[in-house]
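# could you work out the structure for the sequence below:
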Amino acid sequence: MRFSANLGFLWTELTLPNAIRAAAAAGFDAVECHWPYDVPADDVAAALRETGLPMLGLNTTRGGPGENGLSALPGRRAEARAAIDQALAYAQATDAAAVHVMAGFAQGDAAHAAFVDALRYACDAAQGRVILIEPLNHYDAPGYFLRTTAQAEAIIAEVGAPNLKLMFDCYHVQLMEGDVTHRLVRLLPLIGHVQVASVPDRGAPDHGELNYPHVWEVLTRLDWDAPVGAEYKPGEDTDATLGWLRGAQAR
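You can find the predicted model right below:
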């Protein structure tokens, strides 16, 4: 199996270009990030070329203080579209494969309509890139609009764009719904990216209530060949937490 280092959590003490270099030195096959916009895209692109690592994806901006995305916020259409444009431009400059469009804190029919509108805009503007949506658990992100894979599945069907896919984060799915591997199997045609972390502490995927060796087996059986995102909080020096990586890569 192949793995991507999520640099929103790993090697956060380093600049983003140096975190890319650290991921390459550690043996990761790709990188991804959260909000890279304070770093010149040219610097990131140079580090990617130097290391040979692809950038899998990045998020649209959170918005203002206390926000967690703009796309499902009624009355914020122009800002949501500007955030999508910003993310797609950065993705173009760094050859990132996907953009995660963040919904934000909102509920109700107006929020649903706003999110669908923003996603249709993003999918039309993506120029061959994948647009991702990710359900977040209500412990870490109370009030976030997108909460379950069933909700995401319905939205993907409603938008009807072939480049709109599900970001299947095993950590969030386990906390909200459980039954992770059966959901992986059933939702496979809709999944654009898989992420992992231990449950419930969001540490490295080598402990906790999810049996990740079994998850690796299921993904292998499903012929999942894209890098799996390691989006976990190391709680210490990142390099000291990578014992799980070698065994998982050998599968």
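# drop to CA atoms for contacts and neighbour counts, all remaining ones
Fine.
# OK, contacts around the nearest residue to Gly143 once chain neighbours are set aside?
Among residues not flanking Gly143 along the chain, Phe105 sits closest, at 5.2 Å (C-alpha to C-alpha, 6 or more residues apart in numbering). The contact partners of Phe105, taken as C-alpha atoms under 8 Å, 6 or more residues apart in numbering, are 67-69, 72-73, 142-145.
# before we compare anything, build this one as well:
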Amino acid sequence: MPRFAANLTLLFNEFPFAERFVRAKDANFDGVEILSPYDEPVPEIVDALSIQGLQMVLINSPPPNYTGGQQGFAAVPEAQARFRSDMRRVMRYAKALKVQHVHVMAGKASGAAAHACFIENLKWVTAENPSQSFTIEPLNPDDQPGYFLNDYGQAIDILAQVDAPNLGFQFDTYHAAKIHSDVMAEWDRARAHVRHVQIGAAPDRSEPAGAAFVDFFDRLDADGYDGWVSAEYHPKTTTLAGLGWLPR
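Okay, the predicted model is just below:
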């Protein structure tokens, strides 16, 4: 059975931030991820992880732009200098929190120049930080209109072009269902490249309940996937009420 992590940005957010680590551990999660930890005091996060015996599995990068800009811009040519500057800040967080994976967000862009920029930035950041694992993730156009990376085949091609041993695929069942419908077929196509898995049910990104997710977990076991599976969804009511899917 895979190791399960809780996305503390979406789960347990009925509790204060510091308490979410306690709640995740009490619910039998072994790891956590935080989409954007950059406004939280690093020492407090480190202490919470240590006290609860949790691993920080993943953070997003670059940090979001709170002035109205997009959250990612690795594929935005005019933001290339800022990308490199901000990624240095990201790596300070990643090292302090001992983050396993850093998700590099492409941002909203299109065309050949955006493709070339994304490739160049990914080559740069993976070469600059060879001991850090990075991921890329296609996002569906309903939730993220205009997002550059929006297709699973596109992501696989980009991984081949970058050809970095510390860059892999971030597989999200919700986005797979929204983009391509058949989650199992997309898993079969991408599994050789997958470093991290996130789960949520389409069409509303709710709890991963039902036989389809039992089958998906069984497939992960059968295929020998030994990475993290992170619960990244919007609970229908409270987080605790919706955890019936989590193996005990």
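# so where do the strands sit in the stretch 1-150 of the first structure?
3-6, 30-32, 57-59, 98-100, 130-133 (DSSP state E, counting those that start in this stretch).
# what's the neighbour count on Arg89 of the second structure?
Using other C-alpha atoms under 10 Å, Arg89 of the second structure is surrounded by 14 other residues.
# just send the strands of the stretch 1-150 of the first structure back as CSV, with distance to Ala118 of the first structure and mean neighbour count too.
CSV is the format used below for the strands of the stretch 1-150 of the first structure (distance: least, C-alpha to C-alpha, whole Å; neighbours: other C-alpha atoms under 10 Å):
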stretch, distance to Ala118 of the first structure, mean neighbour count
strand 3-6, 25, 26
strand 30-32, 22, 26
strand 57-59, 14, 26
strand 98-100, 12, 26
strand 130-133, 11, 26
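# and those: which comes nearest Ala248 of the first structure?
strand 3-6 (8.8 Å; C-alpha to C-alpha).
# if we can go back for a sec, can you add distance to Arg186 of the first structure and give the strands of the stretch 1-150 of the first structure back as JSON lines?
Converted to JSON lines, these look like this (distance: least, C-alpha to C-alpha, whole Å):
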{"stretch": "strand 3-6", "distance to Arg186 of the first structure": "22"}
{"stretch": "strand 30-32", "distance to Arg186 of the first structure": "25"}
{"stretch": "strand 57-59", "distance to Arg186 of the first structure": "24"}
{"stretch": "strand 98-100", "distance to Arg186 of the first structure": "22"}
{"stretch": "strand 130-133", "distance to Arg186 of the first structure": "17"}
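# restricted to buried residues, select the contacts of Phe105 of the first structure in ChimeraX.
With 16 or more other C-alpha atoms under 10 Å as the criterion, this ChimeraX line picks the buried residues out of the contacts of Phe105 of the first structure:
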select :68,69,72,73,143,144,145
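# which among the contacts of Phe105 of the first structure gets closest to Ala230 of the first structure?
Asn68 (20.7 Å).
# if I pick that closest one, what's in contact with it?
So Asn68 of the first structure contacts 61-62, 102-105, 144 (C-alpha under 8 Å, 6+ apart).
# please apply the same query to Ala209 of the second structure.
Taking C-alpha under 8 Å, 6+ apart, one finds 201, 244-245 in contact with Ala209 of the second structure.
# overlap between those and the first structure?
Contacts conserved in the first structure for those, using both residues aligned by TM-score structural alignment, their matches' C-alpha atoms under 8 Å: 201, 245.
# which residue in the second structure aligns with the residue nearest to Gly143 of the first structure?
Structural correspondence for Phe105 of the first structure with respect to the second structure (TM-score structural alignment): Lys108.
# still on that earlier bit, filter the contacts of Ala209 of the second structure to the buried ones?
The neighbour count (16+ other C-alpha under 10 Å) marks Ala201 as buried among the contacts of Ala209 of the second structure.
# closest to Val90 of the second structure out of the contacts of Ala209 of the second structure?
Checking the contacts of Ala209 of the second structure against Val90 of the second structure with C-alpha to C-alpha, the nearest one is Ala201 at 29.5 Å.
# pretty sure the closest one is in contact with Tyr174, am I right?
Yes. Using C-alpha atoms under 8 Å, Ala201 of the second structure is in contact with Tyr174, at 5.4 Å.
# tell me who's in contact with the nearest residue to Thr9 of the second structure once chain neighbours are set aside.
Spatial nearest neighbour of Thr9 of the second structure, chain neighbours left out: Ile34 (5.5 Å); criterion: C-alpha to C-alpha, 6+ apart. By C-alpha under 8 Å, 6+ apart, Ile34 of the second structure lies in contact with 7-9, 56, 58-60.
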